[in-house]
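Q: what's the 3D shape of this:
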Amino acid sequence: MDMTFEVNYGHWLDTQIKNYKGERKRRLIEGHGHAEKLFTEKIWYPAFHDFDGLHAEYEVADFRDGSRFLDFAYLKDGLQLAIEIDGYRTHSAEISRWQFSDSLMRQNHLIVDGWKIIRFSYDDIKEKPRMCQQLLQQFMGKSLLGRKKVSSAEIFLQREVLKHASSLQYHIRPSDVIDLLKIKKRDAQKLLHSMVTKQLLLPAGKGTQRIRCYKINPEQPSSLFVQQ
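A: Purely as a prediction, here's the structure:
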C-alpha cells in the first residue's frame, strides 16, 4: 500500500467533505466509493502526484434547471475537465432508452458550457491503468502547455521527458517528445525550451543557431525523473 497516497487522499477527501454541505457532502461521504478511489489511486495520483485542482462529486447546473454531479472535475488554469467513470452496467440493457438519451444530452450541454470530457470504463482503470494515465497526461500536455502559470501537470510532463531522455541511447529530440506526449511540434519545442531555461536540459550537438537535440543536465538530481 502506498502510504503517501493514502495520507494525501485522506486529507484531500476530508477537506472537501468539510468545505461542502447538502447533497454534495452526502455524495462525498456515501457515494465516493471503490471505483472513484481506484481512479485516484491507479490513475490520477501516479500521473500527477497531488490532487491540486481535482474535485470529486462536483455539482454543475443541469439543463433541466436542476443539478447534476460529475464524478470528478479538474478546475485550474482556466481549464474545465469533467472525468466520468462508467461501469459496464451503466451501458447495458439495464439502462432505459430515456436514461440513455438523457445521458447524451447532459454531455452535450456540458460541452456547450465549455467543459472538456474524458470518460473511463471501470475495467480500463483496473486492467489498463498506464494507458489511462498516458491519456490524461497527453490531454494535459495539449491543454496546459504554453500557459504562463506552470501547473502540476506541466511539471509532470517535464519529469516524463527526463525519464524518457534517460532511457534513450542518444540525445532526446523534439520528435521523441512529440511521440511520447502526442503533442504538436511547436508545443514540444516550447516544453523543451522551458526545460532548458530551468536548466533541466542542456543543448546537445554542434548547432548554435538551432537546437536539434538535448541532454539531461548532469547537475540536476536524479530524483527529478524518478516517478515517486
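
Q: going forward, measure contacts between C-alpha atoms and count neighbours the same way
A: Will do.

Q: roughly how far apart are the nearest residue in space to Phe69 that is not next to it in sequence and Thr197?
A: Nearest non-adjacent residue to Phe69, counting by C-alpha to C-alpha, 6 or more residues apart in numbering: Glu59, 4.5 Å away. According to C-alpha to C-alpha, to the nearest Å, Glu59 and Thr197 sit 40 Å apart.

Q: who touches whichever helix or strand the residue nearest to Phe69 is part of?
A: Element membership for Glu59, per DSSP states H and E: strand 54-61. Contacts of strand 54-61 with the rest of the structure, by C-alpha atoms under 8 Å, 6 or more residues apart in numbering, involve 16, 24, 27-28, 32, 67-75.

Q: I have a second one here; can you model it like the first so I can compare?
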Amino acid sequence: MFEKKYADFWKEQVRGVSGQRLEMLQRDLTGTKKLLEGVLLPVFGSFEELSLEYELVSLSGTKIYGDVCHPQLRLVFEEDHYVTHAEKITRDRFSFERARARSVAVLGYTYFPYSRDELEKKPEFCQRNLYELIGRIGGVEKSGLYHLPVYERELMRFAILRNKPFQLPVACEWLQLKREACRKIIKNLELKDMLYPLGGGSVRCHEFMITEKGASLLYQRT
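A: Got it, this is the predicted structure:
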C-alpha cells in the first residue's frame, strides 16, 4: 500500500518540474522513503501537504533542497545517514551543511532531521517527537494569532491547518456561527491581508485562501 501511495506521490512531484530539482527527485530517495513511511505518513495521514526536494535559496544565493517539506507548517524534514553525513563527510561539506541549516532557520523554517538508525530502529519515538513539535506549533498563546479577536483567530488556525481554499459554509461549521457573522469575520481578515478571495464576481466570491502573511502568524512569537 505504501509503495503505491509513494509512487503516485512521486509522479505528482515530478510533473512539470525541470532543472536541478528534477535531478534531485530522480536520485536515490531510499532514505526519504523511510522518513515518509516511518514518520510523516503515520503522523500527517497523507502526502497531500508535503513536498519532496523542496527548493529554497540560501543566504549565499545558491539553491538548497530539503528532503521533505511541509510548507504551510514551515517544517523541513531530513533523513541523515551516518555514513554520508558524518563518517565520510569532508570538512567543506560539514561547513556547507551547517550553513544550510542556518539558511533554513533564517528563512523561517524549522529544521527537523532524523538519522537513518532512528527511522529504522525507533520509528514510534520519531513520530512522538513530531507530534510534540506540531503540538507546540499549534499553540497560540505566544504566536501572532493571539492578538486577533477570538473568532478571527480560530478561523485563521483552521485555515492554516487546512492549507487549501475553503467556502463560507465550511467557515460556518468551524466557528459554529451563522453565515452573516462568518461573512463579516472573513471580510475583516481580507482587510487585514490575512485571507484573499478566489473566483466569483466583484460582490461575492466562491472560496477563500489564507495569505502568506496570514500563515506566518502561527510561527511569529511575541
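
Q: And the TM-score between these chains?
A: Once superposed, chain against chain, the TM-score is 0.61 (TM-score structural alignment, normalised by the length of structure 2); 149 aligned residues with a C-alpha RMSD of 2.3 Å.

Q: quick revisit: so between Glu59 and Thr197 of structure 1, which is more surrounded?
A: Taking other C-alpha atoms under 10 Å, Glu59 of structure 1 and Thr197 do not tie; Glu59 has more neighbours (16 against 11).

Q: State the distance from that one to Leu181 of structure 1.
A: Glu59 of structure 1 is 31 Å from Leu181 of structure 1, by C-alpha to C-alpha.

Q: Aligned to Glu79 of structure 2, what sits in structure 1?
A: Aligned counterpart of Glu79 of structure 2 in structure 1: Ile85 (TM-score structural alignment).

Q: Secondary structure class of the nearest residue to its match once chain neighbours are set aside, three-state.
A: Using C-alpha to C-alpha, 6+ apart and skipping the chain neighbours, the partner closest in space to Ile85 of structure 1 is Phe120 (5.0 Å). Using DSSP: H, G, I helix; E, B strand; the rest coil, the structure places Phe120 of structure 1 in strand.

Q: What lines up with Phe120 of structure 1 in structure 2?
A: Using TM-score structural alignment, Phe120 of structure 1 lines up with Tyr114 in structure 2.

Q: One more: Gln16 of structure 1?
A: Match for Gln16 of structure 1 (TM-score structural alignment): Gln13.

Q: Please spell out which residues along the host helix or strand of its match are buried.
A: Using DSSP H and E, Gln13 of structure 2 maps to helix 2-14. Using 16 or more other C-alpha atoms under 10 Å as the test for burial, helix 2-14 of structure 2 gives Tyr6, Phe9, Trp10, Gln13.

Q: Over to stretch 80-92 of structure 2?
A: Asp80.

Q: Ok, stretch 35-46 of structure 1 next?
A: Buried, per 16+ other C-alpha under 10 Å, within stretch 35-46 of structure 1: Ala35, Glu36, Phe39, Thr40, Glu41, Lys42, Ile43, Trp44, Tyr45, Pro46.

Q: out of those, which one sits closest to Leu192 of structure 1?
A: Nearest to Leu192 of structure 1 among these, counting by C-alpha to C-alpha, is Pro46 at 22.6 Å.

Q: the strands in structure 2, which residues?
A: Secondary structure of structure 2 by DSSP state E: the strands cover 51-57, 63-70, 75-80, 110-115, 195-198, 207-210.

Q: what's the most buried one of the ones you listed?
A: strand 75-80 (a mean of 22; mean count of other C-alpha atoms under 10 Å).

Q: Show me what that one is packed up against.
A: On a contact count with 3 or more C-alpha pairs under 8 Å, 6 or more residues apart in numbering; DSSP states H and E, strand 75-80 of structure 2 meets helix 30-35, strand 63-70, strand 110-115.

Q: For that strand, give me every contacting residue.
A: So strand 75-80 of structure 2 is contacted by 31-32, 35, 66-70, 104, 109-116 (C-alpha under 8 Å, 6+ apart).

Q: make it 7 Å
A: 31-32, 35, 66-70, 109-116 (C-alpha atoms under 7 Å, 6 or more residues apart in numbering).

Q: Please pull up the helix or strand immediately following that strand.
A: helix 82.

Q: on that earlier part again, ok, the match of Gln16 of structure 1 to Leu133 of structure 2 distance?
A: 26 Å.
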